[in-house]
Structure formats: structure tokens, C-alpha cells
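Trainee: Got a predicted model here, sequence first, then my questions.
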Amino acid sequence: MKLTVIGTGYVGLVSGVCFSDLGNEVVCVDKLSEKIELLQQGEVPIYEPGLKELIQKNTEAGRLSFTTDLSEAVQHADIIILAVGTPSLANGEADLTYILGAAQEIALSIKGPKIIMTKSTVPVGTNEKIENQFKQLSVHPVAVASVPEFLREGSAVRDTMNPDRIVVGTESEAARQRIEELHRPLTDQILFTDVRSAEMIKYASNAFLATKISFINEIANICEKVGADVTMVAEGMGYDKRIGSSFLKAGIGYGGSCFPKDTQALIQIAGHVDYEFKLLKSVVEVNRDQRYNVIRKLETILDDLSGKSIAVWGLAFKPETDDVRDSPAFEIIASLLHCGASVKAYDPIATPNFRKLLDHSKVEYCSSAQEAAQNADALCVLTEWSEFRAVSPAMIQAWLRRPNLIDGRNMYSEEELANTELIYYSVGRPNMNNGVKEQTPQLSF
């Protein structure tokens, strides 16, 4: 098929590239000329494993191209894919400025019937607004479908090529058939729904996963107080097929471009129909507070953080990505600075993006993990990069001025720590806390 993808962020770029690799002719459109020029040169504006190689392969094969000219790009497309950003407004609602603006530009440009496939995450009812725009602005018939994406940054190419399911929400039989044909090489698990249900499936899925993360973090906090090990608790829970083992890893909370934005948006969607989503509000509150456990544990060890040098490993919200949107590192580093500490930070990939948003005189951005940890009063591990996992606790102890390690991602085992003198705090594993000990309360029934 001939596809035009509007927007070259994570969703649009990965989707367009993967569709071209399936043999489709794909044109990716973006208004940012510098981004398009970079892509035309075979370079990638985001870090995503495997993406650069696919771009080069399919560009050379003539199946993939990039342009800023939306009007020209949409003319010969069988399907136009909307994949522009829907960032959060100050009140948590999704900002529809970009997607409605793109739809308007398409409506004024097309010269024949089209299928519009929305992959952007949008509130329930948005695709109806898009359809109404076309009816008002264009004489050509348009079929609109909601086809939400479920890819994960860091494994986006793999997720796109091997999806758990494809959700297609449309009232058009013609659109249904063409979109099914497009996705059939990827999976037989294609669910057809009405448009509003497809829009809600995306929000409900992300909200549920965020809930699992906040739930296991709450369990971890209780484990620390009663002397249980959250890793064993999560393993025992995960064997239950009704629960499953995914998203039960305790840590410092979720971040990134999806979970924070989508949970807030769903709270607002509920509020607009006079429903208070109490559970999801608690999920957001728990996630926000979980990040500050790192600070509380540092204060337990060091008491006064003023004048202390704190090393931070990990600035991206998760490994295998350079995305720092809503990364826990922001609040943690800001809190350290507020307490009077200085920070030595390192990330294998995300440092340039993080520095653009937080350039502070008391934050030293380092070129290696060792440089960051060298002579620091404590080390905080915030992202579970494999590079950090390869460094032994004994080596960490040798680098630090004072042997204090806050492991926000439970990367290190009891065996690895056994022969060190590290004062070590993890998440929900009180049996591994060395140094300052909390007394396990005597429980009465």
C-alpha cells in the first residue's frame, strides 16, 4: 500500500519505518525541517535500537522517504496515518491542537477519498471531531479509524513487528478491510470495535499497567516495614495467571511520555462526565511520592545532605532510550539541589536531552559511571542500564568517598554485596539493607 505518516516522533517514525519494511511505500511527514533533513541523511533523531538500520535499508530500497510537504505527501496515499503528539495541558487534559491542526491541513489538501488512521493517543470522541472536520472542510469522502499503538520505548521496533494485538475502531467496512490487510502480516490478533471503545482501550491499558506499578511499589513500602522481600512477593504473585508477572518490579515509579500523560488524561476524561476516578488519582499520587524514597533513604544515611556530593546513575526514564520525559531523575536531582547537595550525573545515552532541561551550576554531567561515582558521598542508581549492572558493588565501593549506595532499581543481589562494606538500600528488600537498620515491628493480631 501507499502510506503517508504525519508526525515523526516515536510512534510515527517507528510505525512508518516498520510498515515500509513490510513492503509498503511510506512517506513520513514532519513540519520540523531539521528533523526531516536528518532523516534524509540516514540519521535518527531518537535513540531506538534497530531503527537506524531499518531506515537506511528501506530508504535505499526506495520504499521510505521523508518530507515537510504534507499537501503533496497525502495526494497518492491509500491510508493517511495521524501520529502527532498530544501533550498534556496544565490541567492534565490532552492537548489536541496538533492533531486537529494536522487533520485540518489534510482536509484542505486531499483531492480524493481517503482513509484516516489515528495512532495518536486521543481522548474519547476525538476521532469524531476529526471526522466532522473533514465533512466541513472537504468534499471528498473520508473514513476515520482509531488504531492505537502499544509500543514500548527501547523495544519499539520489536513491539511494532510483533504486537500482542491490533485494535481497530471504525464504522467503515472499507476502512476495516484495508486496515486489516495492512496489519495481517504482523498478527492474526486483530480486534475490531467501535471508534470510542478503541480510544478507551488505549487509556485503560496504560492506566492498568500504571496501577500495577504503583501497587507493587506500595507493597514494597510495606515490605520494608514488616521485613518481607518484595521480589519474592512479586514472584509469588506473578505465578497466578490472573495477575501475571509483568509490571510487578518495585522501583522508583514510572515515567516517560505515556503513563504520566495518559493517567492524567483519563482522570480528566472521567471528570468531564462527572465521575471521580479515585483509584487512578491514588495511582498518580503513589507514583509521585515513590520517587522521594530515594531522598528519604539518603537522609537516613547522611542526615544532612547540605554540602554532600551525590552521584546519580541514570537520567532516562528507562533503559534503551534517550527519552527523559517525566523521568524520576528530575524530581530526585531537584530535591538534592534543594537540600544543598551537589550532583554528579551520568547516563549512557540521555545526558544531552536531560541537560537541555536541567542545566544547573551544581549539576556536573559526567562522561562515565566511574567519573560520576568517584569521591561521591553516595551513589543513587535510577535507571537499570546494563552498563551499570556490569559494575560490581566492590568496584562501586572503591570509587566512592563514603560507601553509600541507594539502588532504586534493585539491581544488585545479596551475594554481590556480601563481601563489601557498602551501606546499601534497595526497594522493598529490608533484609539487604546494610548499615543503619530499621527495627522490624512486632506484629500483634
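Mentor: It's in.
Trainee: C-alpha from now on. contacts and neighbour counts both.
Mentor: Fine.
Trainee: so what's Arg402 closest to, chain neighbours aside?
Mentor: Spatial nearest neighbour of Arg402, chain neighbours left out: Asp377 (4.8 Å); criterion: Cα to Cα, 6 or more residues apart in numbering.
Trainee: and that neighbour, how many neighbours does it have?
Mentor: Applying other Cα atoms under 10 Å, we find 20 residues neighbouring Asp377.
Trainee: how close does it sit to Lys344?
Mentor: Between Asp377 and Lys344 the computed distance is 11 Å (Cα to Cα, to the nearest Å).
Trainee: Second structure follows, compare the two:
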Amino acid sequence: MHISVIGSGYVGTTVAACFAELGHEVTAIDIDEDVVTTLNEGKAPINEPGLEDLLANHAGDRLEATTSYDAVPESDATFLAIGTPSNTDGSIDLSALEAAAEATGEALAEKPERHLVVIKSTVTPMSIGEVLEPAVLRGANDNENIEVGMNPEFLREGSAVSDFMHPDKVVYGTRSEWATERLHEVFEPLLEQHDADIIETDPATASMIKYANNAFLASKISLVNDLGNICKEFGLDAYEVMDAVGLDDRISEQFLRSGVGWGGSCFPKDVNAIIAAAREEGYDPALLEATVEINDRQPERMLDLLEKHADLEGARIAVLGLAFKPQTDDIRNSRAIPTIESLQERGAEVVAYDPVAIDPMRERFPEIEYAGSAADALADADGTVVVTDWDEFAALDEEFDAMKNGVVVDGRRIIQRRDGIIYEGLTF
């Protein structure tokens, strides 16, 4: 099949590359000429394991990038993967996606055959019928051959390629058997290789499945963090407790590692968006509000533990880990951001290190010092906080001997307790 993917950010680039890997002919469309050039060179505009290999294999062959919508009417389906950033009230900004939807409709205005426009972006259920579908049809001059569907993504940064190629579920949100069959044709090469559950539903329900999925996982993490905080107060190891809890098959062992909290592009944005949408309908989502509140507290608790052992005024504090999770350079909603901000408010001098996320964090905090290695960050430090659980931090040992005051507060349980340091686990 020939598939158009509009938007070449994190989701769009991953989806386009994986569709090409499945054997489809893919046209990636983006307004950023630099991104288009990067893709056509077979390079990845983001740091994501396995993605650059796919782009190198398929660019110039099954994958082509362009700024033009000319390929849309020639394709068999079009996927919209435009970002929906948060507004100040937590709701999502649909303006860029709505503009792309209308431009897609304009490209399809004269198409005589049926065409499926698939929303891949994460959007609230009501926005599909109230904003996005009307935008597509408005652009297409109400061409009756155009249908709009929803196919939410469940990709985790750091493992997005693997998640796409080995999904737990694939959700088809459509309003006709033809549209469902068209989506099945798109995913058939994948489903022949990997057994996954197929959910066939309507577009609004498909959208809600994505929000419910992320809200549930975020709530699970915050609950585990809350329980971990309680364990810390009792002098207990939260990890030992949750290892036992995870043996209950109603709960499972996943997402039970307590720590400094969740970040990234999905959980914060999606939880805040569904909270805002619920409020707009007159419902108070108290549990989801508590989920966010608990998450926001964790960096402060980490620094409170640090301050038990070190006067932060004028202290040199190493921050290990800047990306919101390992295997990515994404700092969006990273727990390192409120950590650095609070350290500055408490009068500390910050020296930070991350294997891949220094450049994006330098744009956010140009005034702090950045080290070339974890060892350099620890040298002469009065204390350190561990925010991201990169594997290389687990190998740190003698590097702690170079600290002026060996206080280590571990927000991810990645550092081994050892002689010569004052070790505090956030929840253990």
C-alpha cells in the first residue's frame, strides 16, 4: 500500500519508518524542510533506538519525505501525526493538527475514490467529531468519499520501534466496515508477524482507550510512589513490599518501581488533558488530580532528603540524568527540570550530566554547569541526586570517592549502597 504520514515528530517518524519496514510505500510530510532533508538522508531527527537503522534502510526507496501534500491523493490512507501540546489549563492545543487536517482535506477534494484519513495524534474523544473531522471535510468541500478514523498509538520513548513491531493491541476507530478493512490492510503485514489483540470500535472510543491507558499507568505509578513514601517513613524498603504485591496477577509486577515520578510527552499531557476535558463536562476527576499532585511532589521530597545531610546554600550538587527516561534525549516534563529549579531556589550550584540529553537541557538551563561524564559531575560535589536510571550510573563506584561530601539521594534505585557514601533512597 501507499501510505502518507503527515507530521514527522516522534510519533510520525516512528510510524513512517515502521510502515516502510512492513513493506508499504510511505510518504512522510512535514513543514520543516530541515526535518525533511534529514529523513531523506536516512537519519533520525530524534534519539530513538533502532529508528535510524530503519530510516537508513528505507530512505530513498520505500520512504520519501517532502513538504508537499501532492502524494496524499495518490496514497491509500493518510495518517495525521501532528503534535497536540498542552495549553496552560491542561487542555490540548489542536490548532496545528486542525490546520493539517484541513490541508489534507484540500488535497483530497477532487479524489473520486474512497480515502481514509486516520488520526494518529492523541486527541480527546469529542474533538474528533467537533473539530478534526469537520476540518478534513471542510478542506475537501464535503467530498463524500472521505472518511475519518482513529488509530491511537501506544509507543514508549526508548522502545518505540519495538513497541510498534510487537504491539499488545491495535485499535481501529472507524464508522464503517470499509474503513475497518482499510486499516486492517495497513496492519496486516504486522499482524502476520506478531499476534496482537484487535479492538474494533468507533473513533471517540478509540481515543478514550488511549487516554484511559495512559491515565491508568500514570495513576499506578503515583500510587506506588505514594506507598513508597509511606514505606520510607516507616523505615521499610518499598521495593521489597512491591515485589510481593506484584505477584498478585490482578496487579502484575509492571510499573511498581517507586521513585522520583513520571514525565515525558505522554503521561503529563494526556492526564492533564483528560482532567481538563472532564472538568469541561462538569465532572471533578479527583483521583487523576491526586495522581498529578503526588507526581509533582516527588522531586521536592528527594531534595528534602538531600537537605537532611547537606546545606544546599552555595553547595555544588550533581544531578545525574536529565532525560525523562533512559534511551531517549527527550527532556519534556523530565523530573530533572523541577529538581534543578528547586536546587537553584535553595541556593545550590548545579552541575548536570546525561549521556544524550545535555544539549536540549542546556537550552532550558544555559546558566548551569554541564559535565562530560558522571565522574566529572561527581568530582568535588557536596551531594548528588539521581534522576534518570541510565545503566551507566549502576556501574558507578570509586567515582563517588571524588565527592567532597558523599551524599547520594537515589530517585531511581540504580546506585548500589557502598562504604564511603551517605546513601538515601527516595522510597527505600
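Mentor: Thanks, I have the structure now. Keep in mind it's a predicted model, so treat the numbers as computed, not measured.
Trainee: now what about the TM-score between them?
Mentor: Laid over one another, the chains give 0.96 as their TM-score (TM-score structural alignment, normalised by the length of structure 2), with 418 aligned residues with a Cα RMSD of 1.2 Å.
Trainee: how about the residue nearest to Arg402 of structure 1, what's its match in structure 2?
Mentor: When structure 2 is aligned by TM-score structural alignment, the residue opposite Asp377 of structure 1 is Asp382.
Trainee: Identify the residues contacting its match.
Mentor: By Cα atoms under 8 Å, 6 or more residues apart in numbering, the contact list for Asp382 of structure 2 reads Ala310, Ala315, Arg316, Ile317, Ala318, Met403, Lys404, Asn405, Gly406, Val407.
Trainee: The same query, at a cut-off of 6 Å, please.
Mentor: Contact analysis of Asp382 of structure 2 by Cα atoms under 6 Å, 6 or more residues apart in numbering lists Ala315, Arg316, Ile317, Lys404, Asn405.
Trainee: Tell me the buried residues within those.
Mentor: Ala315, Arg316, Ile317, Asn405 (16 or more other Cα atoms under 10 Å).
Trainee: Same list, those residues, but as CSV with secondary structure and distance to Gly83 of structure 2 please.
Mentor: Below are the buried ones among the contacts of Asp382 of structure 2 laid out as CSV (DSSP: H, G, I helix; E, B strand; the rest coil; distance: Cα to Cα, whole Å):
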residue, secondary structure, distance to Gly83 of structure 2
Ala315, coil, 39
Arg316, strand, 38
Ile317, strand, 35
Asn405, coil, 44
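Trainee: Turn the residues you listed into CSV, columns for distance to Ile198 of structure 2.
Mentor: Formatted as CSV, these follow (distance: Cα to Cα, whole Å):
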residue, distance to Ile198 of structure 2
Ala315, 55
Arg316, 53
Ile317, 49
Asn405, 55
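Trainee: Skipping adjacent residues, who's closest to the most centrally placed residue in structure 1 in space?
Mentor: For structure 1, the residue sitting closest to the mean C-alpha position, by Cα atoms, centre = their mean, is Gly256 at 3.5 Å. Among residues not flanking Gly256 of structure 1 along the chain, Arg325 sits closest, at 4.9 Å (Cα to Cα, 6+ apart).
Trainee: The aligned partner of the one you found in structure 2 and Val385 of structure 2, how far apart?
Mentor: Here Arg325 of structure 1 is matched to Arg332 in structure 2, going by TM-score structural alignment. According to Cα to Cα, Arg332 of structure 2 and Val385 of structure 2 sit 19 Å apart.
Trainee: Neighbour count: the two, which is higher?
Mentor: Val385 (27 against 19).
Trainee: residues contacting the more buried one?
Mentor: Val319, Val408, Val409, Asp410.
Trainee: aligned partner of Met184 of structure 1 in structure 2?
Mentor: Let me fix one detail, which is that residue 184 of structure 1 is Arg and not Met. So Arg184 of structure 1 corresponds to Glu188, using TM-score structural alignment.
Trainee: Following superposition onto structure 1, what is the mean distance for the strand or helix carrying Asn213 of structure 2?
Mentor: Per DSSP states H and E, Asn213 of structure 2 falls inside helix 203-234. Here the mean offset of helix 203-234 of structure 2 against structure 1 after fitting is 0.6 Å, by mean Cα distance after the TM-score superposition for structure 1.
Trainee: Now do that helix: distance to the chain's middle.
Mentor: 15 Å (Cα atoms, centre = their mean, to the nearest Å).
Trainee: What residues of it count as buried?
Mentor: 203-211, 214-216, 218-232.
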